[in-house]
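Engineer: Have a look; sequence and predicted model below, questions after that.
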Amino acid sequence: MELKLVMNKDAVQGKVNELIESKAQRDELAGRVGVLEKVKGLLLLPNMEFATNRQIAEFYEVPVKTIQKIYTRHIAEIREDGYTTMTGKMLAENLATDMMSTAKVTREKGHILIEFDGMATQIPYSTIGLYPKRAILRIGMLLRDSEVAREVRTQLLNIEEKVSKEVKVAEINNELELQMELARALMNGDVQAVALVNAKIIEYKNRHIAKVEAKLNEVTEERDSLGEKVSAFIESDEVYTFGEVAEGIDGLSAQALREFLQVHGVLGHKSRGEVYRPIGKYKGLGWFSIQTRVAKWSGVMFTNTYITTKGRMEIAEFYKKVQAQEMSA
């Protein structure tokens, strides 16, 4: 008996939407990084399993700002995948002193040029975000308007569907065998065999119910765990420079972000020798942290205003809200 499992267009679209909208589904597939190379050659930084915003934008054939927006909206998720930051200057120094690296590093005005394997990429001297393959794949699951991302999702769904079909066919065959066994017992008038097969069918169905309940418990636990992670992330002591936060907000510079916050009454103007401080109702929101540190190389103490994890997320939302209001005005 031949069994055909057909997935219609609506079902396919439903699965695509699930990838875009469901973190649980993305988490399940985020480890299948081999899909990236199947779809298109992915250029990573030399001797590193990381790519920059620019490299990811080139891979998915979208503007850099689009990648930055995805990062801002899903910051906790992408950081869980291993996202990190480093200054372009430090990255260039590491490559220049790496005896195993064949990359050519050229310091140019305003950026650093890295050439390797017949390819070239530019990075700024300031802090840059570095994404591992897992995060790059996750971005592909989140991007809506990218042909490359659509192909990535198709490949992921093909893999999932192949595994799913194999499981479904095996389950259907098991159920058919039990039904045929029951039919034979009924035709033979074997009451004992009928009772035995019925017991097998009940056990089979109970096993499926247990699987569904286990999956429901798993999803509930995942939801609770995710809530705890997000809370811990927001409440963490980690702080960021204005440049690090600005990078994820429409590609702003640190200065542009400071000016935006000053114009909209979040930060005050500083006098010489002072630091930027929140003003008005923004004093108590926990967006900023003023810290005194010791310079690594000179040993000189300095005081700066940093942005907290809570501030990073809420400032990005505040910026989007202001932009939307200005566009609709």
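Structural biologist: That came in fine, so what should we check first? Numbering: from 1, shown residues only.
Engineer: can we go C-alpha only for contacts and neighbour counts from here?
Structural biologist: Will do.
Engineer: Quick one: end-to-end length of stretch 60-80, please.
Structural biologist: Separation of the first and last residues of stretch 60-80 by Cα to Cα, to the nearest Å is 21 Å.
Engineer: Report the buried residues of it.
Structural biologist: 60, 62, 64-72, 74-78 (16 or more other Cα atoms under 10 Å).
Engineer: Tell me the one among the residues you listed nearest to residue 164.
Structural biologist: Taking Cα to Cα as the measure, residue 77 is the one of the buried residues of stretch 60-80 closest to residue 164, at 25.8 Å.
Engineer: counting contacts, what elements does the helix or strand where that closest one lies pack onto?
Structural biologist: Secondary structure assigned from DSSP states H and E places residue 77 in helix 75-80. Judged by 3 or more Cα pairs under 8 Å, 6 or more residues apart in numbering; DSSP states H and E, the packing partners of helix 75-80 are helix 133-142.
Engineer: residue ranges for the strands of the stretch 101-250 of the chain, please.
Structural biologist: 104-108, 111-116, 119-123, 127-132, 239-240 (DSSP state E, counting those that start in this stretch).
Engineer: These: which one's closest to residue 93?
Structural biologist: The nearest among the strands of the stretch 101-250 of the chain, by Cα to Cα, is strand 104-108 at 8.7 Å.
Engineer: for comparison:
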Amino acid sequence: MKTNTKENVNENIIYEKSLREEIGKHRDKAFDIINKVGGLMLLDNESLAPLNEVARFYNATRDTIKMLIRNNKKEFQKTGVKVVSGRDVINSVGKNNLPTEIEQKNGYKLITIGERSAKIANGRNTMLTKDSIIRVGMMLRDSEVAREFRDQATEILKRADVNTIVEVKDDQLRKKAELYDKMTDGVPKMAQESLLTTIEHYQTTVRELERKAEQELQEERKITQDAKAARKKAEENTKLFEQLATETGEKLESVVKDLEKARRKSDLFDRYIDSGLNMTLQEFCKRYLDGIKTKSFIAWLQSDGILYENRNTNAVYRTRKGFEQWLINVPVKQYNNAMKTTLMITPSGVVKLAQKYVGDPRLNEPWIEFGN
């Protein structure tokens, strides 16, 4: 598996404080990178920048920068974040030797230095030092400007490593020279040459051991980086699986509901299409509408334009034109042999009404009444 070393270092700078501290030791070089990336307008003798200007430079929101500072309070307390009044900012800007323009606006002042401008509130202003501006670039994840800064900052880390190695080697050579002078003082030349050969052999052996140690360290780092990449990939796959499982479950649930609805409609058709029996509204609600109350179903029929809102003078429900074959008023003998007209559903009406109302969303409304 190939690993992009530069990209790994870029990510590591975000998470590893030791790398940020090392880059912070080379503030001037780091700020040179910021000037090359896009430039930033500084106030107060070129040492402070307003929070709004820093947010603009990194193409981030003001709230994003403020949250980053709050979440890493200790680091930014060390690098420097100041709250300064608008008047003090103006006084500090006046000390600069650069050509400066100050315009009074509604609620703020617009300061222009050279080709760049920044808004300064009349009240309090959050100002970041150079060190804090650099720290934002090292920790801001979703910013192309910050990412470019970190890419170039890796060169600072490389140069710092080389300088450290050179300093250590110089010190080691100086100490070895002093030791050699002491050891060879008064020793015959032949013995000195023999001793020098021994020392050179020793140095060669030490260099080989150092080379192997460095190689093992690089291999260990690569294993660690590969493990991080594998863990990240596994997390992404887990999230994708959970998303697919959720979507699949929702689709299956919808399919099951559609199949059940189709089965119930098919059962209705098979049972009543050839029957000459009429069905009461109460029986229809009990069999096919989960037992909702008859008065609720009648209200549906009225609101959907199948029945008139008002009954006739005999208190009988009236069917609107076009639905006469669905619902009819049928004389029914009562227990006292009296005849009473009752609204009933025809066989074809059972099929039509079932097709229309089985699975109706109103059945799931919490205030619907069930039971007759």
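Structural biologist: Arrived safely. All values reported here derive from a predicted model rather than from experimental measurement.
Engineer: Could I get the TM-score for this pair?
Structural biologist: Overlay of the two chains. TM-score (TM-score structural alignment, normalised by the length of the first structure): 0.47; 183 aligned residues with a Cα RMSD of 3.7 Å.
Engineer: sorry, back to before: any idea which of the strands of the stretch 101-250 of the first structure is most buried?
Structural biologist: Highest mean neighbour count among those (mean count of other Cα atoms under 10 Å): strand 127-132, with a mean of 21.
Engineer: what about that one, distance to the chain center?
Structural biologist: 13 Å (Cα atoms, centre = their mean, to the nearest Å).
Engineer: what's that strand packed up against?
Structural biologist: Here strand 127-132 of the first structure touches strand 50-51, helix 53-60, strand 84-87, helix 242-247, going by 3+ Cα pairs under 8 Å, 6+ apart.
Engineer: Flag every buried residue along the second one.
Structural biologist: This points to helix 53-60 of the first structure. In helix 53-60 of the first structure, counting by 16+ other Cα under 10 Å, buried: 53-57, 59-60.
Engineer: For the helix or strand following that helix, which helices and strands make contact with it?
Structural biologist: Using DSSP H and E, the helix or strand that follows helix 53-60 of the first structure in sequence is helix 64-73. For helix 64-73 of the first structure, the packing partners by 3+ Cα pairs under 8 Å, 6+ apart come out as helix 53-60, helix 133-142.
Engineer: ok and the shortest one relative to strand 119-123, angle-wise?
Structural biologist: Taking axes from the mean of the first three to the mean of the last three Cα atoms, to 10 degrees, one finds that helix 53-60 of the first structure is oriented at 140 degrees with respect to strand 119-123.
Engineer: And helix 53-60 of the first structure, what does it pack against?
Structural biologist: Here helix 53-60 of the first structure touches helix 64-73, strand 127-132, helix 147-187, going by 3+ Cα pairs under 8 Å, 6+ apart.
Engineer: okay if I get those as a markdown table plus distance to residue 13 of the first structure?
Structural biologist: Listed next are those as a markdown table, based on distance: least, Cα to Cα, whole Å:
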| stretch | distance to residue 13 of the first structure |
| --- | --- |
| helix 64-73 | 21 |
| strand 127-132 | 28 |
| helix 147-187 | 10 |
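Engineer: Could you identify which of these is most buried?
Structural biologist: Most buried of these by mean neighbour count (mean count of other Cα under 10 Å) is strand 127-132; its value is a mean of 21.
Engineer: Remind me what the helix or strand containing residue 125 of the second structure packs against, helices and strands.
Structural biologist: In this structure, residue 125 of the second structure is located in strand 124-129 according to DSSP H and E. Secondary-structure packing of strand 124-129 of the second structure (3+ Cα pairs under 8 Å, 6+ apart): strand 48-50, helix 51-57, strand 81-85.
Engineer: I'd like to know which of these is closest to residue 157 of the second structure.
Structural biologist: Distance to residue 157 of the second structure, taken as Cα to Cα, is lowest for helix 51-57 among these, at 23.4 Å.
Engineer: just checking, what packs against that closest one?
Structural biologist: So helix 51-57 of the second structure, by 3+ Cα pairs under 8 Å, 6+ apart, packs with helix 62-71, strand 116-121, strand 124-129.
Engineer: residues in contact with residue 218 of the first structure?
Structural biologist: If you count contacts by Cα atoms under 8 Å, 6 or more residues apart in numbering, residue 218 of the first structure has none.
Engineer: now the helices: where do they sit in the stretch 251-372 of the second structure?
Structural biologist: For the stretch 251-372 of the second structure, the helices defined by DSSP state H, counting those that start in this stretch occupy 281-288, 294-303, 347-357.
Engineer: re earlier: kindly reformat the helices and strands packed on strand 127-132 of the first structure as JSON lines containing distance to residue 193 of the first structure.
Structural biologist: Formatted as JSON lines, those follow (distance: least, Cα to Cα, whole Å):
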{"stretch": "strand 50-51", "distance to residue 193 of the first structure": "62"}
{"stretch": "helix 53-60", "distance to residue 193 of the first structure": "60"}
{"stretch": "strand 84-87", "distance to residue 193 of the first structure": "63"}
{"stretch": "helix 242-247", "distance to residue 193 of the first structure": "70"}
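Engineer: what helix or strand does residue 134 of the second structure sit in?
Structural biologist: helix 130-139.
Engineer: what angle do that helix and helix 62-71 make?
Structural biologist: On the basis of the same axes, to 10 degrees, helix 130-139 of the second structure is oriented at 100 degrees to helix 62-71.
Engineer: now for the helix or strand that helix 130-139 of the second structure is followed by, which elements pack on it?
Structural biologist: Next along the chain after helix 130-139 of the second structure, taking DSSP H and E as the criterion, comes helix 144-184. In terms of contacts (3+ Cα pairs under 8 Å, 6+ apart), helix 144-184 of the second structure is packed against helix 5-15, helix 17-24, helix 27-37, helix 130-139.
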